[in-house]
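Chemist: need coordinates for the below:
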Amino acid sequence: MRLTDPEKYFNYFRMSPTIFNELLNIVGPLIEKQHVVRKPIPARTRLEVTLRWLASGDSMTSLSYAFRIAQCTLSQIIPETCQAIWISLQEKVMIDPTEENWNTIARDFEAICQFPNCIGAIDGKHVIIQAPPRSSSCYYNYKGNHSINLLAVSDAKNRFVIVDIGAEGRQSDGGVFENSGLPYILETNALHIPLPRRLNDTDLEFPYVLLGDEAFPLSTYMMRPYPRSGRLNISRKIFNYRLSRARRTVECAFGILVARWRIYRQPIIANTSTVVKAVQATIVLHNF
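Modeler: Sure, this is the predicted structure:
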């Protein structure tokens, strides 16, 4: 497929041969094994089987037939490769928290969504998993599934900026946010967010904020819509519309993520640590 049918290759691995080779050059040194007694499985094959698992959501038994690799070997290759993808791409594709980068994100939100001083849209997503052994109802969510939480902040171009992965599915988005440590680093400005600035030549200074839905608390660094009621005046309705228009970027980011990596379309049959590594890998691959 790599040489004769690039379209099918893209559909199979969710990336073109050129992008795959670029990714292999980055990740390859971390997953290449030494030839000691037996000839090791090549780094290319290790990356291919991992991408296919993420792209299809097939069981490791099914992949073992397709790639002619023992299931017990795949259960080691896939987590190792997912972790290598996260380690090698994290610094390359995730934002460096500097004032210049935050200002760039804010300008994008103002140009695309007409919402000033926004440094990201925040929301949570349930990643459906098979119930872990002896987990009781810890991972059981309100939708009736077992899951872990993916809390993410995206920019105006649907790229993930900040992620928190692995919280138990029974927690709400607001609870995951409070326990993630993100409020602390926002309050202490460990992310080097720019200082408040004046808008439209007014005397009032407005801080840079994240945009969330009703699940998140209102604060100096978090903006949420006015409560839905029949008593909203026209200005508040317009504000809610503008906020929702900007906040949908994170929803679009989740939609693109799920459409490309079909592992999210069904319960992931793996232990919790492997699921977390798989989500980390898809996040950086999404940005990549």
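Chemist: CA only for contacts and neighbour counts going forward, please
Modeler: Noted.
Chemist: L257 versus the residue of the chain most remote from its centre, what's the distance?
Modeler: In the chain, V37 marks the outermost C-alpha relative to the chain mean, sitting 39.3 Å out by Cα atoms, centre = their mean. Note on V37: its distance to L257, by Cα to Cα, to the nearest Å, is 40 Å.
Chemist: and V163, what is it in contact with?
Modeler: 150-153 (Cα atoms under 8 Å, 6 or more residues apart in numbering).
Chemist: compare with the first, here's sequence two:
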Amino acid sequence: MTLMRKLRTSATNDLNNYLRMDDMCFNELLSMVKPFISKKNTKMRKSITAEERLIVTLRYLATGRSLEGLKFSAVISPQALGRIIPDTCQCIYKALKKKYLKFPGTVEEWQKIARDYNSRWNFPNCGGAIDGKHIKIVKPVNSGSYYFNYKEYFSTVLMAIVDANYEFIYVNVGCNERISDGGVIETTKFSDKFLEKALKLPSNETTINKMNFFL
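Modeler: Model prediction:
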């Protein structure tokens, strides 16, 4: 991509603004997902490279632009982008989930998060911060007003839990906005595990001042 080459050689912060990551981070991510997104050339045409696939996906995620708008900078048809972006997102998740999106599975892992919250934010016995965000969507077929929110547009809810270093430990997306925050949590596997007492949270006997461990 000519644009990408120009951004990489620019002395300004253009690459970071374009992809929301620097060159080193991009190269590391590319090396991890390349085995999953590389396609073979055919006799009819050359395939879209792994680098191009990752660039258009990151640009789409960074801006939320329509595929029609994205085609001009990507020089890829909206039809192809409609296949490339979902496929690349799946491959990014596949490549990163074990290392970068790991839900605590032991008491010790929860305690590590709590120690980070206490040392960094002076906030004891905390296992994570939970919040949600409206993600604007095109109204699904035959959904009526199911996804129509109080801000008067159609959206789905992304709910996430992060540790003291702003790193995601759990993400859920897909719930409609007409449900309350508490209702969103109740639809998640996180809630199911909590109600089943299967989260392996620290007991009060092991917390600071023997107070409740919480998120």
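Chemist: the residue farthest from the centre of structure 1 belongs to a helix?
Modeler: No: counting by DSSP: H, G, I helix; E, B strand; the rest coil, one finds V37 of structure 1 to be coil, located in no helix.
Chemist: aligned partner of E22 of structure 1 in structure 2?
Modeler: Aligned counterpart of E22 of structure 1 in structure 2: E28 (TM-score structural alignment).
Chemist: in structure 1, what stretch matches stretch 176-192 of structure 2?
Modeler: Against structure 1, stretch 176-192 of structure 2 falls on residues 168-184 (TM-score structural alignment).
Chemist: next, the buried residues of the matching stretch.
Modeler: The neighbour-count check on stretch 168-184 of structure 1 (16 or more other Cα atoms under 10 Å) flags 168-174, 176-177, 180, 182 as buried.
Chemist: closest one of those to F10 of structure 1?
Modeler: G169 (32.5 Å; Cα to Cα).
Chemist: so the closest one sits against H146, correct?
Modeler: Yes: shown here, G169 of structure 1 and H146 form a contact pair, counting by Cα atoms under 8 Å, at 6.4 Å.
Chemist: starting at the chain centroid, how far to the match of stretch 176-192 of structure 2?
Modeler: 15 Å (Cα atoms, centre = their mean, to the nearest Å).
Chemist: got the end-to-end distance for it?
Modeler: 20 Å.
Chemist: host element of A152 of structure 1?
Modeler: strand 147-154 (DSSP states H and E).
Chemist: quick check: next helix or strand after that strand?
Modeler: Strand 147-154 of structure 1 is succeeded, C-terminally, by strand 160-168 (DSSP H and E).
Chemist: what's the average distance of that next one to structure 2?
Modeler: For strand 160-168 of structure 1, the mean distance to aligned residues of structure 2 following superposition is 1.2 Å (mean Cα distance after the TM-score superposition for structure 1).
Chemist: after that strand comes which helix or strand?
Modeler: helix 173-179.
Chemist: give me the distance from the next helix or strand along the chain from that following helix to the chain's centre.
Modeler: Moving toward the C-terminus from helix 173-179 of structure 1, the next helix or strand (DSSP H and E) is helix 182-187. Chain-centre distance of helix 182-187 of structure 1: 19 Å, with Cα atoms, centre = their mean.
Chemist: and for stretch 190-198 of structure 2?
Modeler: Distance of stretch 190-198 of structure 2 from its chain centroid, counting by Cα atoms, centre = their mean, is 22 Å.
Chemist: do stretch 277-288 of structure 1 as well
Modeler: Per Cα atoms, centre = their mean, the centroid offset for stretch 277-288 of structure 1 relative to its chain is 6 Å.
Chemist: for that stretch, which outside residues touch it?
Modeler: The contact list for stretch 277-288 of structure 1, computed with Cα under 8 Å, 6+ apart, reads 54, 79, 82-83, 85-86, 89-90, 93-94, 159-160, 165, 257, 261.
Chemist: nearest to N141 of structure 1 among the residues you listed?
Modeler: For the contacts of stretch 277-288 of structure 1, the nearest to N141 of structure 1 is I165 (15.5 Å; Cα to Cα).
Chemist: for the closest one, give me its contacts.
Modeler: Contacts of I165 of structure 1 by Cα under 8 Å, 6+ apart are 148-151, 276, 279-280.
Chemist: what is the corresponding segment of structure 1 for stretch 132-146 of structure 2?
Modeler: Per TM-score structural alignment, the counterpart of stretch 132-146 of structure 2 in structure 1 is residues 124-138.
Chemist: buried set for that stretch?
Modeler: 124-132, 138.
Chemist: with stretch 103-118 of structure 2 instead?
Modeler: Neighbour-count burial for stretch 103-118 of structure 2, counted by 16+ other Cα under 10 Å, picks out 103-104, 109-111, 113-118.
Chemist: could you do stretch 70-87 of structure 2 as well?
Modeler: Buried residues in stretch 70-87 of structure 2, counted by 16+ other Cα under 10 Å: 70-71, 74, 76, 78, 81, 84-85.
Chemist: equivalent range in structure 1 for it?
Modeler: Matched against structure 1 by TM-score structural alignment, stretch 70-87 of structure 2 falls on residues 63-80.
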